[in-house]
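>>> Model the following, please.
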Amino acid sequence: MSTLRARYFARDPKLWPVFRDPGLSRLVESRRHHAPTAERLAAYPNGEHLLDALKADHAIPDGPRIPGEVHEPLLFAAALSKAWENPSSVENVVTMPCDPAIYGAMLGVAANPNLVYREYCEVAEELEKTVVRQIAQLVGYDPAEATGVFTQGGTFCNLYGYLFGIRKAMPDALHLGLEHGQDYRIINSQGGHYSNTTNLSLLGVNLARKTIRVRVTSSHDIDLKDLEDQLVACFRLNCLVPCIMLTMGTTDTFGVDRVKPVYDLCRQLTARFGLTTVPHIHVDSAVGWPLIFFLDYDFAANPLAINAATLASLHHNVERFRELKYADSFTVDFQKWGFVPYTSSLVMIKERASLQALEHDPENFSYFEKGTQGQTHFQSTIECSRGAAGLFGAYSALQYLGKRGYQMLIAHGLQNANYFRHRLAHTPGALVIAQQNQGPSVGFRLYDPAIVTDPVAELAFEKEFDDSAAHRERVTRNNAYHRDVFLRRGKHGLYTNWVQFVTNTGYSDTGAWHPLPGEKAVFMNPLTDHDHIDRFVARLHAT
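Model (predicted):
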């Protein structure tokens, strides 16, 4: 790890001359001082004055500035942006971008291709095809048949996933809308990202009547029995299911859905009910996708000397990610565990024919050359403009880090996460949620050790679905204790995040349930070490 850090995460101008720019050099230096968030403004020279001036600024300058002159408000805003390169920053599924990705993204910005149209991007289009082929090869898609689109974030990738299903199952929806024709239901999981729902709202889907949210298990993955029951109910009524949205790596506890059983179930049930439309399976793997770098890892030889506990859990998760090839499409967020700057997201598509379902009529694009339109994804994309900075950053990161570099970075994060789980397991009042998931995300709840002597039993009590006043009062007491500790602890060792849904109660007879809040840390930061974890645990209960 020390070599990886020095070569690819040090912002070293001797290795990456782009950081010799005076503005970038000052920015890097100012962000090396890892003050807690609340202290960063005071630590920045003249910070309070610069912030006041920025807030009061409302006029564009009359004349041009001297080229190369550092503009202080610009540098200040960059310097005081969230410092993901701080080793304590583990709040969410975000991490610092690596140096080669920054370099690649800057080349993409300077060239300024628009990937939506071949004449506007030329050879940059071939770079996109190259990354798509590389990811296809890695996951087990046929590189000659697969395709993909770089787009603006994981939410857009998941939006494409829904659209593939809708347009393939309900082709008239392109012109007549979703409420025309046959009845339908779109299925996702209660443990999925919020974009699973917001995208459907954006598409005009009636959330109350046209969506089914499948239950989750104690591991926060999709409940396959409930999924089967829901599909059977739909198919018995001749109700279409255009799309099933799965998740491989939930944000807060890294629940990983199985894909192959869903793939098999869809085909078995559509054959049983004589249906011609098989649901499109899209996997939101925005968080977990880098585990595909381990699909050909020699777990027996273990060349990276990954510790035994992490190796076993990694192997378990990799076996699940081996099933990603059965998805019709999936989300790749390079901007998360791929160490690439925002935004860099790719929707991978197993069969390029899926894009044909999204094609709009050629007459809608009258001011583009007809002969060029069909040579790209132009008529099928959501965007009229697709910037290439994310593509260039992703390609550069893949080329400089390589599979082995990614494996080392991923293993480092997973070993940190396991060490954190170990420390919490030996701390009174602490309980890891879905400990068996063993991903980079660690969700946990804290209880007052003076009151709760057995956190496992206490969580079991909380997870009972019980709307009685006594039950609500006890859960509320526990929630308040943890929330108060979280606020009093401050930023020490690790910067964690409060989440309103770190786990859930069981289900009532009618399927009702309640969320349970908690705290999470996500170990993707390549600069985080055990000493940061130790300092955090020492103040875990804000003592």
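>>> Please make it C-alpha for all contacts and neighbour counts, starting now.
Fine.
>>> Work out the gap between stretch 288-308 and the centre of the chain.
Centroid separation for stretch 288-308 versus its chain: 21 Å, with C-alpha atoms, centre = their mean, to the nearest Å.
>>> next up, for comparison:
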Amino acid sequence: MAEKKEILRWQSILQEKVQPAFLAPWEEEAKEEEFKNVVKETLRNINTLKGSKEDKKCFLGEPTCCISNEKDINEVKKMAEMPEKSTSVKEVMKEVVHYFNGMFNWVHPKTMFNVAPPAAIPSVMGNLMGSMFNPNLVEQEYSGNIAALEIESAAMISKLIGYDPIKATGHFTFGGTGAYLFAAKLAITKCLGKESRYFGIRKDAQILVSKVGHYAVKNCSDWTGLGMNNIRSIDLLEDSSMNLNHLEQVMEECYREGKPIAMIVATMGTTDAFGVDDINGIVKICDRFVKKHKLNKKPFIYADAVIGWAWSVFNSYDFRENPMEFSKDTLNAIKECKEKIKYLKLADAVGIDFHKTGFTSYNCSMVCIKNNSDLELLCRDKDQMAYLYQFSAYTPGEYTLECSRAGNYALAAWCNLKYFGLEGYRVLLGNLIESEKALRKVIENEPSMVCVNEKDHGSVTLFRVYPKEIRNRLDCDNFANVQYKREIGEEKFKEELRKNNEYQFKLAQEIQRMLFEENGPALSFTSSFKLTSYGEPIAAIKAYPMSPYMACYEEELKEDIIKFIFKAAKNLEK
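Sure thing, here's the model as predicted:
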């Protein structure tokens, strides 16, 4: 008879405390039930933080913030202690829920803080599966057939925007900045040659982007070593899109200075005003520029479409029949955007955020490359990675910045793309634009308010509110509109613009206080959504609906939003 071995202390802890924290490596019903119970209890705990439908509270739990200043941050550091002994999973999950107090509830219709959507359940489940089995998209061997999901997702997006899915490629990355950075590195390498990867950047290659292009361009020029001083800003048109005449002038300036243009960025939906650049026009200018100066290399065109890509779902929509029965205003807005978005296929690379208009959780971004042959410029030598790529057909880790890329990205995106399809995404976007149109009509009828991005057609609405004293001074009904036109068009009103910019900020502060203390709406503030004709920043309050539960009825919007704005303005008068 075999002698029974004594269980050592570490083995006891392993069996009783450590192993229960992991999923079973084989089918085991009891373990599955334990896991389901943990998930159910955690969900139950966090759901108790939501307010009732009648409360209309758009944040979770109590309005507390444990890091409101530097002293608080240091207190958190001092109090942080790793426990000596293991605790139960249920205790940990119960404790962590407290940190969700004060967190925005993105799915609530009164949460309009920014282009941050609620994550749809299919993407949540995809993420969960990725977290459970931990695929790494460095190569196929480490990610199994999840690698095929990345390939398939990239192909779906390629077809959607108009690329040839066989010639194109794409991979998921860490947010829009990751996509931008990859495109910038590829553009710089194409411009300066593969040798620049070994000897460094020795020429002042230029990146051209509109004045409202995302600040990620500075991160990318900095982190690639190109330098932030090699960014050139292009003026805007009234609709916040790039001024192509100025673009052409700047390109000629670059040529005269002997500085090659590495990349031109077409911003396809700015965060604040949903400005959409004309890629078709940019491409034509590039073609003329290359032909005129007999250049061997064409500037790389990157479409920063992290927000605007989703409007590609309308490329095949029947606008004449309008099967979704959108209102005339919404249909026209969608059509106008689609007419610019449909030219994404002309860009050399496109940046896409599923965690914005794709309705997945953070983070989930993709860079899609038109010609996969371009990637040869960025591939590393296989002998540098001796323990990888022995048996895989799919080896994106040879050219991606990351060595570790979670399969969660691909799982979340693929699940949403498959679940919603063209129909679902059309309805999601259409609902948000219907809501935006209703809100703008309400603002238009309020004498003290003016919409400042009325020519833009995304879901975001930017507006300014003016104090009553201006009505008395101007002696007219539509005083906000009159005052705003003065401020943006005539430099002699610069000080009034600055004063009213400060008023917008104070109003936004008061609205935020009311958010937590009076269940007000979650609106945000931008200090400069664009510049006046004389170069001054224009501040505005921002309503960015992203919830599928968003209201499209004017009376409801008055009750949930406008009422609080007026109350905030009245509070400032005291």
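>>> quick one: TM-score?
Once superposed, the chains reach a TM-score of 0.88 (TM-score structural alignment, normalised by the length of the first structure), with 509 aligned residues with a C-alpha RMSD of 2.5 Å.
>>> Centre of the chain to stretch 532-543 of the first structure, how far?
In this view, stretch 532-543 of the first structure has its centroid 27 Å away from the chain centroid, taken as C-alpha atoms, centre = their mean.
>>> One more: stretch 240-258 of the second structure?
Using C-alpha atoms, centre = their mean, the offset of stretch 240-258 of the second structure from its chain centre is 28 Å.
>>> So what does Lys530 of the second structure match up with in the first structure?
Under the alignment (TM-score structural alignment), Lys530 of the second structure pairs with Thr503 of the first structure.
>>> Check whether its match really touches Leu516, as I assumed.
Yes - using C-alpha atoms under 8 Å, Thr503 of the first structure makes contact with Leu516 at a distance of 5.3 Å.
>>> When the two are compared, which one has more neighbours?
Thr503 (26 against 19; other C-alpha atoms under 10 Å).
>>> residues contacting that one?
Neighbour list for Thr503 of the first structure: 220, 433, 515-518 [criterion: C-alpha atoms under 8 Å, 6 or more residues apart in numbering].
>>> In strands only, show me the residues you listed.
Taking DSSP state E as the definition of strands, those contribute 515-518.
>>> show me where the stretch 451-574 of the second structure has helices.
Taking DSSP state H, counting those that start in this stretch, the helices of the stretch 451-574 of the second structure run over residues 468-474, 479-489, 494-517, 554-557, 563-573.
>>> should've said the stretch 251-400 of the second structure
Here the stretch 251-400 of the second structure has its helices, by DSSP H, counting those that start in this stretch, at 279-293, 328-341.
>>> Show me which of those has the highest average neighbour count.
Greatest average neighbour count among the helices of the stretch 251-400 of the second structure goes to helix 328-341 (a mean of 18), per mean count of other C-alpha atoms under 10 Å.
>>> Nearest to Cys220 of the second structure, out of the helices of the stretch 451-574 of the second structure?
helix 494-517 (29.9 Å; C-alpha to C-alpha).
>>> Show me what that closest one is packed up against.
In this structure, helix 494-517 of the second structure packs against helix 479-489, strand 524-531, strand 537-543, helix 563-573, with contacts taken as 3 or more C-alpha pairs under 8 Å, 6 or more residues apart in numbering; DSSP states H and E.
>>> Kindly state the neighbouring-residue count (a burial measure) for Cys384 of the first structure.
Using other C-alpha under 10 Å, Cys384 of the first structure has 12 other residues around it.
>>> my bad, should have said Ser373 of the second structure
11.
>>> how about the nearest residue to it, chain neighbours excluded?
Lys167 (8.0 Å; C-alpha to C-alpha, 6 or more residues apart in numbering).
>>> if we can go back for a sec, which stretch among the helices of the stretch 451-574 of the second structure comes nearest Met125 of the second structure?
Nearest of the helices of the stretch 451-574 of the second structure (C-alpha to C-alpha): helix 494-517, 30.5 Å.
>>> Check what contacts the closest one and list those residues.
58-59, 63, 102, 464-466, 487-488, 520-525, 527, 536, 538-541, 564-565, 568-569, 572.
>>> again with stretch 55-75 of the second structure
In this structure, residues lying in contact with stretch 55-75 of the second structure by C-alpha under 8 Å, 6+ apart are 48-51, 76, 100-106, 108-111, 515-517, 519-522.
>>> Just the buried residues from the residues you listed, in ChimeraX please.
In ChimeraX, selecting the buried portion of the contacts of stretch 55-75 of the second structure, with burial taken from 16 or more other C-alpha atoms under 10 Å, looks like this:
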select :49,50,51,100,101,102,103,104,105,106,108,109,110,111,515,516,519,520,521,522
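>>> Met42 of the second structure is in what secondary structure piece?
Small correction: residue 42 of the second structure is Thr, not Met. Secondary structure assignment for Thr42 of the second structure, by DSSP states H and E: helix 29-47.
>>> In that helix, which residues are buried?
Across helix 29-47 of the second structure, burial judged by 16+ other C-alpha under 10 Å covers 31, 35, 38, 42, 45-46.
>>> try stretch 242-254 of the second structure
Here stretch 242-254 of the second structure shows 242-244, 247-248, 250-251, 254 as buried, counting by 16+ other C-alpha under 10 Å.
>>> Val460 of the second structure matches what in the first structure?
Under the alignment (TM-score structural alignment), Val460 of the second structure pairs with Ser441 of the first structure.
>>> contacting residues for its match?
Here Ser441 of the first structure is in contact with 93, 251-254, 417, 520-523 (criterion: C-alpha under 8 Å, 6+ apart).
>>> and with 6 Å instead?
252-254, 521-522 (C-alpha atoms under 6 Å, 6 or more residues apart in numbering).
>>> okay, among the residues you listed, which ones form the most distant pair?
Greatest spacing in the contacts of Ser441 of the first structure, by C-alpha to C-alpha: Phe254 and Ala521 (11.4 Å).
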